[in-house]
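Colleague: predicted model, plus sequence, below.
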Amino acid sequence: MEDIEDLLAGDGGVAPGFRLPVTSVGLNPKKKPMKSNLSVVQHPLQSIRIPGTQTIYIKTFGCSHNQSDSEYMAGQLSAYGYTLTDFPEEADLWLINTCTVKAPSQSAMDTLISKGKGANKPLVVAGCVPQGSRNIKELEGVSIVGVQQIDRVVEVVEETLKGHEVRLLNRKTLPALDLPKVRKNKFVEILPINVGCLGACTYCKTKHARGHLGSYTVDSLVQRVKTVIADGVREIWLSSEDTGAYGRDVGVNLPILLNAMIAELPSTGSTMLRVGMTNPPYILEHLKEIAEVLCHPSVYSFLHVPVQSGSNAVLTGMKREYTVEEFRIVVDTLTKLVPGMQIATDIICGFPGETDDDFSQTVELIKEYKFAQVHISQFYPRPGTPAARMKKVPSAIVKKRSRELTAVFESFTPYNGMEGLVERIWITDIAADGTHLVGHTKGYIQVLVNAPESLLGSSATVRITSVGRWSVFGEVIQVLSYNAQDRTLNKDELSCSRFSPSGVSDESCACSKDPDSCCSAAKCADTSEVPINSNQGKDDQNFDGPWKRNSLTFKASENTKFQEPNPEEQSGKARARASMAQWNIIDKSLVAGIFLSFLIAVACFSQLWARKVMSS
C-alpha cells in the first residue's frame, strides 16, 4: 500500500487528540463489503462503536526515547477517553512500539504481531521498525504510525478500530513536548531533547528511522522542565539518539541547555537531572563544561558513553568517528574533574573483520577501567546497513567472545568498601522483588531499602549495610523531602513515616502525630536537615565508580529502621512544646464541648435536686 500523506487542508493540522472525519486521513478498508440485492433495514444504533470507549494495550520495545513516545501516545489516548490496560487479552486493540537496534527486539515484535493477528486483535505498530522498514511482510494488514506522527495516534487508533488500515509515516515537524502524557513511573520524566543524530555508523538501523539530527529549542525544553517539576517529578532523564550532539542544528550546544535547565531545578535538590547517552565525538570540545554540570548537586554524576570496541581498526570499520584514545580522554577527564563520577559503556562483540587481537584490546580496555556497567551485545546485521554486506565473523566465535567478555565484566566487585558509608539517595521505584524500594545515589548507584511505599518520591540519607554485584542495600537514617513537597519533613510528619524493622509500616504508629501515643519521642528520628552539597562529592570518592543493573540476585542482610537519637538531646520543655503543638482547633473544640456538656449535666442535676427538695 502507498504511504499515506497528511491530507489536512493547508497542512495546518489539528489539536492533538481531535478526531478527524474519515476523509481527512488516508486509509483503506481491510475488507470490501459484499454486494447484495437484498434490502436490509438496520436499526440506527446497531453495530455502532462509540469512539474513545475501547480498551488499549500498549507494548514498548527499545530505548528510553521509545518509552517516552509510548507515554505520549498513552496520554493522548487516555485524554480522548480510551482505557489503558496491562493485560493484552482484555484489550480491544494492541499498540506495539518497536525497536530496530537488534534482531532479537524485532523478532519479539514479530512474535507479538503474530499473536495479535491470531487473536483477531486490531493492531497499530509504531516506532523505528515501520519507519525504517515499512515494506516488511510482518507489517502487512496492520496500521502503522511513524516516529514523528505520534501526535496523531488517536486518529490512527480510531480508524483501525473501524476496520481500516492506516499508515502515517511522513516526517514533519517534531511532536510537541506539551502533549498529554501517561508516565510509566510518575516520578520519572523521560524528556527527548532531540531526535536523530549526526553519525553514520555502518551497523546502525536507527538513523534510517529517526533520521538526521533535529533538536528542540532550549526554551521549549526548559518550559517542559518547569511543568514536570510542578507535577511532582523527581528524576528528569534527558533522552535522544545522541545527547551530546544536541543543538548543533540550531546554533546551541548541550552545556547551554543543561545550564538553562539547572537554573529551574528546586534548590532543595528534590528533583534530579540525568544526562542521557552521548557518543565521544560530540562532547570532546565541551568536557570541562559538562564536568561542571555533572558536579552540580541536582545532577547525577553519571554518563553513558559507548565505546563499542577497544580497537581503532574496528572503530574505523564501524565509522564511529573517534579513536580509543579519544574515548580515554573523555573518561579520564570526567573522572578527574567530577568527584564520584560513574561511567557506563557499550561493547559490540564480533563486528565484521574483528580479529582475536582486536577483541583482546577490547578486553584489556574493560579490565583497565573496570566499568561497573557494560552493555555487551553480539553483532547483529541489520538489513539495509553497510555492515550487513561485510564479511561476518563466524557465529560460534562471536558467542565465545561475548561469553568471555561477560565473564570478565561480572568478575568485578565495584561496590566493595561501601559498607558503612552514609549516602543521600532519591527514591523513585519499587524493586523487582516487590519488597524493596529503589533509590539512587548522586553517582546513580542503585540502593535498595526496606521501606513503605509512602517514601516513593522522597529523598533520604541512608547507611549502606551490605553490597552485591549489581546493587547495594541501605537503611534509612533520615527522610529529607517527601512526595510532592520540596521541603524537609518535620517531627510530626516523620512519626507518620516511621516503619517497623520488618520493613512494613507500623500500623500502631503509622498516622499518629503524637509521638507518645505509640512510641517515646526519644525513639523518633532526628529531622535536622542535611545540606544538599554537604561533601557529597567527597563521600562519592570512597568507592570505585559503580553503576548497576536493575536486577536482584542476592539477599538483603539486614532489616531497616530509622536511627534513634539520644533521649538526653530532648529536654522536658522541648517535649512539652511538641505536645502543645498537637492542639489544633479540632482538639480545642472537642475539649470545649466536653466541658460544656459537663456544665449542662451539673445544671440539670442541680435543677432536679432543687425540685425534689421543694416537693418534699
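Modeller: Good, I have the coordinates.

Colleague: drop to CA atoms for contacts and neighbour counts, all remaining ones
Modeller: Will do.

Colleague: separation between Pro88 and Ser459?
Modeller: 35 Å (CA to CA, to the nearest Å).

Colleague: can you tell me the element Pro130 falls in?
Modeller: helix 128-132 (DSSP states H and E).

Colleague: what element comes up after that helix heading to the C-terminus?
Modeller: Moving toward the C-terminus from helix 128-132, the next helix or strand (DSSP H and E) is strand 143-145.

Colleague: for that following strand, packing partners?
Modeller: The contact analysis (3 or more CA pairs under 8 Å, 6 or more residues apart in numbering; DSSP states H and E) places strand 143-145 against strand 123-127, helix 128-132, helix 153-161, strand 164-168.

Colleague: and here's the other structure:
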Amino acid sequence: MDDLDDIEDAFGMGGEDDVRVLRDLPPQVGTHQNTKAYNLAKHEAADAMKDSKGTCPGEQILPGKQSIWVKTFGCAHNVSDSEYMAGQLQAYGYQLVDESADADLWLVNTCTVKNPSQDAMSTVLKTGKENGKALLVAGCVPQGEKGAKDLDGLSVIGVTQIDRVVEAVEETLKGHTVHMLQKKALPRLDLPKVRRNKLVEVLPLSTGCLGACTYCKTKHARGELGSYDPETLVERVKTAVADGVTEIWMSSEDTGAYGRDIGTSLADLLGRILAVLPEDGRCMLRLGMTNPPFMLEQLGAISAAMRHPCVFSYLHVPVQAASDKVLDAMNREYTVKQFHHVADALLASVPDFQLATDIICGFPGETEEDFDQTMELVRKYKFAHLHISQFYPRPGTPAARMKRVPTKAVKARSRKLSLLSAEWDPYRGMVGSIQRVWISDTAADGHHLVGRTKNYVQVLVPPAEGLMGTSVQFEITGASRWSVRGVVLGPWAIPDSAAAPPPGTSTWPAQSYGRQPAGETTVGSATVGSSSNGCGASTCCQVPGAAEGVATSDSVTADVSDGGCGSSTCCQTEPVAQRSADSRCSGEAAVGQPVHADIDGVVGSSILHGKTPQPEQEGGLQALHQVSSGSWMLRDWLLPMGIVVGLFGMLLASLQILSS
C-alpha cells in the first residue's frame, strides 16, 4: 500500500483530511476536448430536464448547479483519485466547497487499510445521514467490502469508475441509489483535475499490486497490478510542469512493481521522466513507497535517481517487522537481511539520504524475541520517519484467522517502539548549514510556510510575499524532532561550480545521521557525501556521526557516483559495532580490499555481503547513469594519475639523494 505518510505530509497528522479546493481555483483541464464534452453533456442534461415528467424520487434539479464537499481518507493514490473526481465535477459546473455544512452532496473517498480510517469513515457517513446530505461513497471500502453495513442504501462508485463520477453524482442528487463497482480499464490521466495543492501533482503510476500480504485488503479493492504506459505518464508530467507544479509525487500501491505487467520497469520510467524535467530543479520528483523485493532488482537505478538534483533523496521502504518468522507469516516475500541490504546500500550511495519505514506491532505469532529484533533494527537505522501501527485484523484476510497477540501486549510494544523513536534528534546536525529549500505549502499553525530540503526534511519558513512555489537559499538555525527552521537568505541561484557545490548538494555535517555520537570509539567508517565534501582519505572515510581519525579494520567500499570518498582502502556503511554480524564483510572480501558497489548497470548487491552482482533490468538506465558518468570517469583516471604522481615523487627523492 502506498505510504500513508503522503497524507500526513500533505494534510497534517492523522492520515486523512478534506481535499481542500479553493473556490477561485481554476480546473486543471487535460484537454480542451474534455471541457467541450462536459459542456455538451451538461446542456443535453438540461434539455432533458425540461421534458422531465417528475419521475425522480426527489424534486427536479438542474444537474451541475449543486455544491459538493469532498472528503478523502487514505493514501496518495486516493488523493489523486479525489483530485480527478473533483476536476470532472467542477468542469461540469458543480461548486466545490470547503465546509461540509454548505454542500448538497458529500463525496467520501474511503480507505480500507486500517480500522481507524474506516471507523472515521463510518462517523462521517452517520453525520451526513443525520444532516440529510446526499452521500456518494468512493474508494477501497465499497470496492473491497461490498457487504459493509455502513454502505446500506448509499450510492457507491469503484476505484476504476472515477471517470463516471459526474453520472454518479447526478443520479444520487436525483434520489437514486447507484452502484458502479464493475472493474474496467484504468481511468484516463487526461481527465479534468483539481489539485488539492496547485503546486503538487500526484501522479498514479498504476493501480493494484503483485503481492499477497496476509493482513492487507487493498488488493481486494485495487486488484492485480495495472500500469499506465510510460508515454501517458511522461505526457502527464509535461502537463504538470507546464502548469507550474514544483513537486511531482509518483504514487501507487507499490511503486517498484511498476511496469512488470506491460514489459517495462520503474528504472525505464525514471529515465524518461528525468529527461523532461527542467534542469534547474524548479520541479522535484518524489518516489512513492517501494517494497524491498522490487528494490532489490532495481537498486542501482533507484540509487542513481536519488542522487539526481531533481529527485528528493527520500524513500519509504516498509519493513513491517525484523523477524523472518513474522515476515513469512505476513507473506512479505523478503528477508530481514534483504531489507538491511537495501537500506545500507541507499544510505551508503546517496548523500544525506533519508529512509522511512513502517512497523506493525503485535502481528499474530509475534513473540517478545521477535519484537526485540524489530527494536534492534530501529536502533540501528534511527529512522527519522517511522510509522507504527498496531495490528488490526481486517475481515476477509488470512491474518484475521490467525491467533492474535493479546491486545495489552500489542499496545505495550507500540508504546515501547514510539518511546524509542522519540529518543533521537535526527536533524540536530543540520543546524548551521545552508540548504536549498523548495516551498510548496502552508503549515497547519498558519504562521509558517512549509518547504523541503533535497532529502525531504520539513522546513518551517517565515512567511513572506512571493516565496510560495519558489526555491530559496535557507540557513537552518534550529531543529526539532519533526522539522527544522531558520531564515531565508535569498532566492536560489544555480551556483558556479568553482564557488559552491552543485544544486541539491547538502552542506549537512556528517554527524547529522545520528548513527553514533562524535568522540565514541568505533571500528569502522563510511562516507556519505559528494566528492566536494567527502573525506578523500587514503585510509578510511568517516561514517556520519563517527569519531574523526579512527582507523578502520574491516571495510566495504561504497565508491559510487559522486558519493564515494576515493579511499584507497575502505569505506564502511556504518560503525562496525552497530552492524549485525551477517552484514559485515567477512569471508568473501579480505580486510582492506575494497568491494566496490558499482551501481552503474548492476544491482550493487556486493555492498554489504560480498555477493556477486546480478545484472539489473535493462532499459531506462542510460539517462540515470549519465547523472554520475562524470564521477566514474574521474575514478577511472585517478588511479593512473596517482601512480604517475608517486613515481614522480620517487624520482625527485632519488635526485635529492644523489645531489647530496
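Modeller: On my side now, so go ahead. Computed from a predicted model, the values in this text were never measured in an experiment.

Colleague: can you give me the TM-score here?
Modeller: Overlay of the two chains. TM-score (TM-score structural alignment, normalised by the length of the first structure): 0.74; 470 aligned residues with a CA RMSD of 2.3 Å.

Colleague: what's stretch 231-241 of the first structure in contact with?
Modeller: Stretch 231-241 of the first structure has contacts (CA atoms under 8 Å, 6 or more residues apart in numbering) with 64-65, 186-197, 225, 270-277, 426, 428, 457, 483-485.

Colleague: where in the second structure does it fall?
Modeller: The counterpart of stretch 231-241 of the first structure in the second structure, using TM-score structural alignment, spans residues 243-253.

Colleague: among the contacts of stretch 231-241 of the first structure, which lie within helices?
Modeller: The helices, defined by DSSP state H, take in Ser64, His65, Val225 from the contacts of stretch 231-241 of the first structure.

Colleague: quick one: closest of the helices and strands packed on strand 143-145 of the first structure to Gly384 of the first structure.
Modeller: Taking CA to CA, helix 128-132 is the member of these nearest to Gly384 of the first structure, at 9.3 Å.

Colleague: contacting residues around the spatially most central residue of the second structure?
Modeller: The centroid of the second structure falls nearest to Gly288 when counting by CA atoms, centre = their mean (3.2 Å). Applying CA under 8 Å, 6+ apart, we find Gly288 of the second structure in contact with Asp2, Asp3, Trp249, Met250, Ser251, Ser252, Asp254, Thr255, Leu315, His316.

Colleague: what of Tyr57 of the first structure?
Modeller: Contacts of Tyr57 of the first structure by CA under 8 Å, 6+ apart are Leu84, Thr85, Asp86, Phe87, Pro88, Ala91, Asp92, Leu93, Trp94, Leu95.

Colleague: against Ala101 of the second structure, how distant is the corresponding residue of the second structure for it?
Modeller: Here Tyr57 of the first structure is matched to Trp69 in the second structure, going by TM-score structural alignment. Distance check for Trp69 of the second structure against Ala101 of the second structure: by CA to CA, it reads 9 Å.

Colleague: before we move on, back to that, could I get the helices and strands packed on strand 143-145 of the first structure as CSV with mean neighbour count?
Modeller: CSV is the format used below for those (neighbours: other CA atoms under 10 Å):
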stretch, mean neighbour count
strand 123-127, 26
helix 128-132, 26
helix 153-161, 23
strand 164-168, 26
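
Colleague: Leu596 of the first structure: which of these is closest?
Modeller: Of those, nearest to Leu596 of the first structure by CA to CA is helix 153-161, at 63.0 Å.
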